[in-house]
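Novice: A structural model of the following input is requested.
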Amino acid sequence: MDDTDRQLIALLREDARLPVVALAQKLRVTRATVQNRLARLQREGQILGYTVRLKPEVEAGRVRAMMSIAVEGNHAAAVRRTLWGHAHVVALHTTNGRWDLIAELRADSLEAFDKVLNGIRQIEGIANTETSILLATDKA
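Specialist: So this is what the prediction gives:
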């Protein structure tokens, strides 16, 4: 990955819906160059997909939390696959120390959140969890 690839990715992070022509203009390269780079980055697995970012007010009523997860033995890969398939897991991080994984969770209500927690705790290979509900978020 070179500087042009990194600049292309930065532009896509800002707005993944930018047309190829606009990306080419901003990068000062041809449209074909952008198309070829995008195809290569996707083929090589550098770009896994495109997403939508919502204004915080859109999800203001939702419950957000961070769940720290300890995994039994060598079940980490299976637990991660299962969590990635879970509709309420919006981010998943591996870490070191006491916890093996940290999952960012979202649910529509406390009642729904309680069901999410109970369901995740039943996943085979999860030894222990600790969850903190996010009350507010400050961004730098």
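
Novice: going forward, measure contacts between C-alpha atoms and count neighbours the same way
Specialist: Fine.

Novice: show me where the chain has its strands.
Specialist: Ranges of strands in the chain, per DSSP state E, are 63-71, 89-94, 101-107, 126-133.

Novice: out of the ones you listed, nearest to Thr30?
Specialist: strand 89-94 (34.6 Å; CA to CA).

Novice: got a list of contacts for that closest one?
Specialist: With contacts defined as CA atoms under 8 Å, 6 or more residues apart in numbering, strand 89-94 is touched by Arg80, Leu83, Trp84, Asp100, Leu101, Ile102, Ala103, Glu104, Leu105, Arg106.

Novice: here's the other one to compare against:
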Amino acid sequence: MVAELLDETDRRLIALLRADSRLPASSLAAQLRVSRGTVQNRIERLTARGVIQGFTIRTRPELEANRVRAIMCIAIEGERSSSVVKALRGLPTVDKVHTTNGRWDLIAELDTETLREFSDTLDRIRTIEGIASTETSILLATQKL
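Specialist: The predicted structure is shown next:
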């Protein structure tokens, strides 16, 4: 398992990069109490191994005020999970799909530009063969913990 291959320095480095992926290597090195070269080598190694899969940005929430984000809980008919996941993977407005236990088989994270696109996404998902039922909740606000 990949997590077992990470030492404490790797974990701390990843945490610092999550908070601000633009921190210079020299700043990361100072906070981790290692050399700049060590930080650069670790970032390269973590990226090459697929532990770090990319770097991204966060925008101010008011810049995305019109976006519609939601969580859709999905119940699957029989043994059709893989075909449903494959169909969901083909929809650009489905950001992530999680398998789960309990009442729902899958949880899909939806991210759309407009309510019209959101409605169209719901219509498309509901027609996927193998979906027994869905329940969707729009995310109104997100709190950073």
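
Novice: circling back: out of the contacts of strand 89-94 of the first structure, which comes closest to Ala32 of the first structure?
Specialist: Trp84 (34.1 Å).

Novice: for that closest one, which non-adjacent residue is spatially closest?
Specialist: Leu92 (7.5 Å; CA to CA, 6 or more residues apart in numbering).

Novice: counterpart of Glu113 of the second structure in the first structure?
Specialist: Alignment note (TM-score structural alignment): Glu113 of the second structure maps to Asp108 of the first structure.

Novice: and Ile131 of the second structure, how many neighbours?
Specialist: 19 (other CA atoms under 10 Å).

Novice: how far away is it from Ala25 of the second structure?
Specialist: For Ile131 of the second structure, the distance to Ala25 of the second structure equals 47 Å [CA to CA, to the nearest Å].

Novice: tell me which of the contacts of strand 89-94 of the first structure is nearest to Ile69 of the first structure?
Specialist: Nearest to Ile69 of the first structure among these, with distances taken as CA to CA, is Leu101, at 5.1 Å.

Novice: how many other residues sit next to that closest one?
Specialist: For Leu101 of the first structure, using other CA under 10 Å, the count is 21.

Novice: what's near enough to touch it?
Specialist: Ser68, Ile69, Ala70, Val71, Leu92, His93, Thr94, Thr95.
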